[in-house]
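Participant: Got a predicted structure here, sequence first:
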Amino acid sequence: MKKLILPFILIFVVIISACSNNSADKKASTSSKDDQPKTFTYQSETGPVEVPSHPKRVILLSGFTGNVISLGVNVVGVDVWSKNNPTFKKELKDVAEVSDENLEKIIELKPDLIIGLSNIKNIDKLKEIAPTVTYTWGKLDYLAQHVEIGKLLSKEKEAQAWVDDFKQRAEKAGDEIRAKIGQDATVSVFESYDKQLYVFGNNWARGTEILYQAMKLKMPEKVKEMALKDGYYTLSTEVLPQYAGDYVILSQYADADISFKKTDTYKSIPAVKNNHVYEMLGNGASFSDPVTLDKQLAFFKKSFLGN
């Protein structure tokens, strides 16, 4: 009888031991999840800010919308420029429009992180609603800015991976374009907005970062002289030929005054005569985020290369 009981006792001990180990593993797993930091200290340009490690409800008050969207982070409120940007129409369909002056609306949206430019209003009040991080436009270049936002959102690896891939794709396209149009061919970027005409330098969106920085296409000397330092320069129709390169990118808003296109001055520009003017929608062109940049890169490849 004792010989029969002993095996049963051993089996029972083994079962109890296994259950104890499983229980310990579950506790360890649960403890590991609980131990994950819910916040961390982000070193912003204005000082340290305690922010959520994985924000769930982000509000964007001035740009950077495409950066956040591309990293898969949920957005609950955006500025009017982002909301009206056709590039983000699908992604922002159910997202509220907000402003730095409509604090009540922002409170209603219960954000856990607010992002904006350094010139937004009511920063102190916004900080009382949720952790608020601001950036100075142009302090970082367009790619470094994306990586920095990646750090803020605990998505730095993903942001850097996109940057590395984009640089490679844009550089390759640039090599192909220069091979086709000539190494010394120049490109100008104009914009028609309201009743004004502008020409842009190499870091003022409208695809300028891609054309001049990534693709290394050349800028007319007159544009270098007047627009490179400040980023843009206001023009009159009469002087357009002085700033026009061999190729022209024309960003124009739907409601802009485009009467200049009917003038003899405009029609006399070699790029116009040679059908080297490539028009793109102005609405949305003033952004420099991954969503916008990918679309602009595709536009330039099709315009210059036909693919």
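Facilitator: All right, it came through fine. Numbers count the residues shown, from 1 in each chain.

Participant: C-alpha only now, for contacts and for neighbours.
Facilitator: Noted.

Participant: Now name the helix or strand holding residue 145.
Facilitator: Taking DSSP states H and E as the criterion, residue 145 maps to helix 142-152.

Participant: Going by neighbour count, list what's buried in that helix.
Facilitator: Under the neighbour-count criterion of 16 or more other C-alpha atoms under 10 Å, helix 142-152 has 142, 143, 145, 146, 147, 148, 149, 150, 151, 152 buried.

Participant: Repeat that for stretch 157-173.
Facilitator: 159, 160, 162, 163, 166, 167, 170, 171, 173.

Participant: quick one on the thing from earlier: which strands or helices does the helix holding residue 145 pack on?
Facilitator: helix 65-70, helix 156-181 (3 or more C-alpha pairs under 8 Å, 6 or more residues apart in numbering; DSSP states H and E).

Participant: Now render these as JSON lines, adding distance to residue 92.
Facilitator: Below are the helices and strands packed on helix 142-152 laid out as JSON lines (distance: least, C-alpha to C-alpha, whole Å):
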{"stretch": "helix 65-70", "distance to residue 92": "9"}
{"stretch": "helix 156-181", "distance to residue 92": "21"}
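
Participant: Please, where are all the helices along the chain?
Facilitator: Under the criterion DSSP state H, the chain contains helices at 2-35, 65-70, 80-83, 103-108, 123-129, 142-152, 156-181, 208, 221-227, 240-243, 264-267, 270-273, 290-305.

Participant: Would you reformat those helices as a markdown table and include distance to residue 91?
Facilitator: Shown next, in a markdown table, are the helices of the chain (distance: least, C-alpha to C-alpha, whole Å):
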| stretch | distance to residue 91 |
| --- | --- |
| helix 2-35 | 30 |
| helix 65-70 | 8 |
| helix 80-83 | 10 |
| helix 103-108 | 19 |
| helix 123-129 | 25 |
| helix 142-152 | 18 |
| helix 156-181 | 19 |
| helix 208 | 25 |
| helix 221-227 | 34 |
| helix 240-243 | 37 |
| helix 264-267 | 38 |
| helix 270-273 | 36 |
| helix 290-305 | 11 |
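
Participant: ok, and which of the ones you listed has the densest surroundings?
Facilitator: Neighbour counts (mean count of other C-alpha atoms under 10 Å) averaged over each of these peak at helix 208, with a mean of 24.

Participant: Residues touching that helix, excluding its own?
Facilitator: Contacts with helix 208, where a contact means C-alpha atoms under 8 Å, 6 or more residues apart in numbering, come from 189, 200, 201, 202.

Participant: One more to weigh against that first structure:
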Amino acid sequence: MMRRKPYVAAALMLMLSILLPACGGANPAAGTDVPAKQTAEKHEVTFRDFQTEKGVIKIPEKPQRIVTDYYGGDLLAVGGNVVGVEPTAFQNPFLRDLLKHTQNVGEPTNVEKVLTLAPDLIVVMKPENYEALSKIAPTLYIPYGTTTNIKETVKLFGDIVGEKEKADEFLKAYEKKAAEGREKLKGIVDPNATVGLYELTDKGEIWIFGDNAGRGGQAVYNALQLKMPDINNTKNQTLQLSMETLPQYAADYMFLTTYDPEKKGDQLKKLKESKVWQGLRAAKTNTIFYNDFDTFYRYDPIAITGQIDLIVDMLIKRAEENKKSSSTS
């Protein structure tokens, strides 16, 4: 139901006058420190009802200043103006240029920092500080796993931002890129060949991933429609493997990311030197790819679209290298 009511920020300005001295040392994570717009003047904003797990929330029809924890890329994909986001978003190579004037709101979300940004909408994945944040601006709690693919995600956030046309435009561009990628891989990757997504942790754990847990899953399986290892399925979005079971989950093409925040490299070195790894079919055919964690961990719509090109280029380049190698041997 559509309603119109005055949006009065006097209370917000009073809170700002109290809290700003305490927040003066806040350190922005990226780009220029852009101060929040002055909101003391009264103006009318059109609100609408939005259903969430926390109940019906009244949100602006066209939010102008959005703060979020983990939905930065999702909101940016549909034209949302993200003024604050959690810190790891700035490590996302697909978003860096788009976040030049966006502020780091911390993890967990720093309520005082959010207040200084004067948002008119807050969108969170984590429920921590929900009550405090909801006193600043309308706050939507969208739990992890609410959406299961890029199409659902883009449509949801297009609705939240009030930009359904931009959501449609994004999806058309995504579909076009996916179709082009599939066409490029014809004659490069056998339709029956399997492709697996794996991750090695700094503790030596090995995991395999499905089509909706990052690591390039949506780009590989949904966009490019490459085949998942037969033993794995979409029920196993994440599954830990032992070295003994790894060969059962091996694929013709294997993409490995390594979670190694201290950049030690010891676990990857150990894995590469193991007889099990060296004995894998993909190791013998030179179709194992070692991928950057920050690039392939991401699963927002912008990252997924960018990953399509990266994966296609890797597969084509490796095929050319292997062909050249076999012709000279």
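Facilitator: Structure's in. What do you need? Predicted, not measured: the structure shown is a model, and the values here were computed from it.

Participant: Work out the TM-score between the chains.
Facilitator: Aligned and superposed, the two chains score 0.79 in TM-score terms (TM-score structural alignment, normalised by the length of structure 1); 268 aligned residues with a C-alpha RMSD of 2.4 Å.

Participant: hmm, back to that, of all the buried residues of helix 142-152 of structure 1, which comes closest to residue 72 of structure 1?
Facilitator: For the buried residues of helix 142-152 of structure 1, the minimum distance to residue 72 of structure 1 (C-alpha to C-alpha) is 10.6 Å, reached by residue 150.

Participant: chain center to stretch 13-27 of structure 2, what's the gap?
Facilitator: Here stretch 13-27 of structure 2 shows a centroid-to-chain-centroid distance of 31 Å under the convention C-alpha atoms, centre = their mean, to the nearest Å.

Participant: Would you quantify the distance from the counterpart of residue 197 of structure 1 in structure 2 to residue 212 of structure 2?
Facilitator: If you follow residue 197 of structure 1 across to structure 2 using TM-score structural alignment, you land on residue 206. Residue 206 of structure 2 sits 18 Å away from residue 212 of structure 2, going by C-alpha to C-alpha, to the nearest Å.

Participant: When the two are compared, which one has more neighbours?
Facilitator: Set residue 206 of structure 2 next to residue 212 and count neighbours by other C-alpha atoms under 10 Å: residue 212 wins out with 22 against 19.

Participant: tell me the contacts of the closest residue to the more buried one other than its chain neighbours?
Facilitator: Spatial nearest neighbour of residue 212 of structure 2, excluding adjacent residues (C-alpha to C-alpha, 6 or more residues apart in numbering): residue 218 at 5.8 Å. Residue 218 of structure 2 makes contacts with 149, 150, 211, 212, 299, 304, as judged by C-alpha under 8 Å, 6+ apart.

Participant: Closest one of these to residue 234 of structure 2?
Facilitator: The closest of the contacts of residue 218 of structure 2, once distances to residue 234 of structure 2 are taken by C-alpha to C-alpha, is residue 211, at 6.6 Å.

Participant: number of nearby residues for that closest one?
Facilitator: Counted with other C-alpha under 10 Å, residue 211 of structure 2 comes out at 23.

Participant: what's the closest non-adjacent residue to it?
Facilitator: Spatial nearest neighbour of residue 211 of structure 2, excluding adjacent residues (C-alpha to C-alpha, 6+ apart): residue 217 at 4.1 Å.

Participant: So what does the one you found match up with in structure 1?
Facilitator: The equivalent of residue 217 of structure 2 in structure 1 is residue 208 (alignment by TM-score structural alignment).

Participant: cool, residue 171 of structure 2 as well?
Facilitator: Per TM-score structural alignment, residue 171 of structure 2 is aligned with residue 163.

Participant: Tell me if I'm right that residue 253 of structure 2 and residue 196 touch.
Facilitator: Yes. Look at residue 253 of structure 2 against residue 196 with C-alpha atoms under 8 Å: they come within range, at 6.3 Å.

Participant: which residues does residue 37 of structure 1 contact?
Facilitator: Residue 37 of structure 1 neighbours (C-alpha under 8 Å, 6+ apart): residue 53.

Participant: if I look at it, how far off is residue 30 of structure 1?
Facilitator: 14 Å.

Participant: go on, residue 216 of structure 1?
Facilitator: For residue 216 of structure 1, the distance to residue 30 of structure 1 - C-alpha to C-alpha - is 52 Å.

Participant: same deal with residue 93 of structure 1?
Facilitator: From residue 93 of structure 1 over to residue 30 of structure 1 the distance is 37 Å, taken as C-alpha to C-alpha.

Participant: residues in structure 1 aligned with stretch 12-24 of structure 2?
Facilitator: Stretch 12-24 of structure 2 maps onto no residues of structure 1, going by TM-score structural alignment.

Participant: May I see the buried residues of that stretch?
Facilitator: Per 16+ other C-alpha under 10 Å, stretch 12-24 of structure 2 contains these buried residues: 12, 13, 16.

Participant: and the second one, what element?
Facilitator: Using DSSP H and E, residue 13 of structure 2 sits within helix 10-23.

Participant: Can you spell out which helices and strands pack onto that helix?
Facilitator: For helix 10-23 of structure 2, the elements it packs on are helix 111-116, judged by 3+ C-alpha pairs under 8 Å, 6+ apart.

Participant: so the helix it packs on aligns onto which residues of structure 1?
Facilitator: Mapped onto structure 1 using TM-score structural alignment, helix 111-116 of structure 2 spans residues 103-108.

Participant: how far apart are that stretch and its match in structure 2?
Facilitator: Compared with structure 2 after fitting, stretch 103-108 of structure 1 has a mean deviation of 1.6 Å; criterion: mean C-alpha distance after the TM-score superposition for structure 1.

Participant: quick check, distance from that stretch to the centre of its chain.
Facilitator: With C-alpha atoms, centre = their mean, you get 24 Å for stretch 103-108 of structure 1.

Participant: That's all I had, so thanks and see you.
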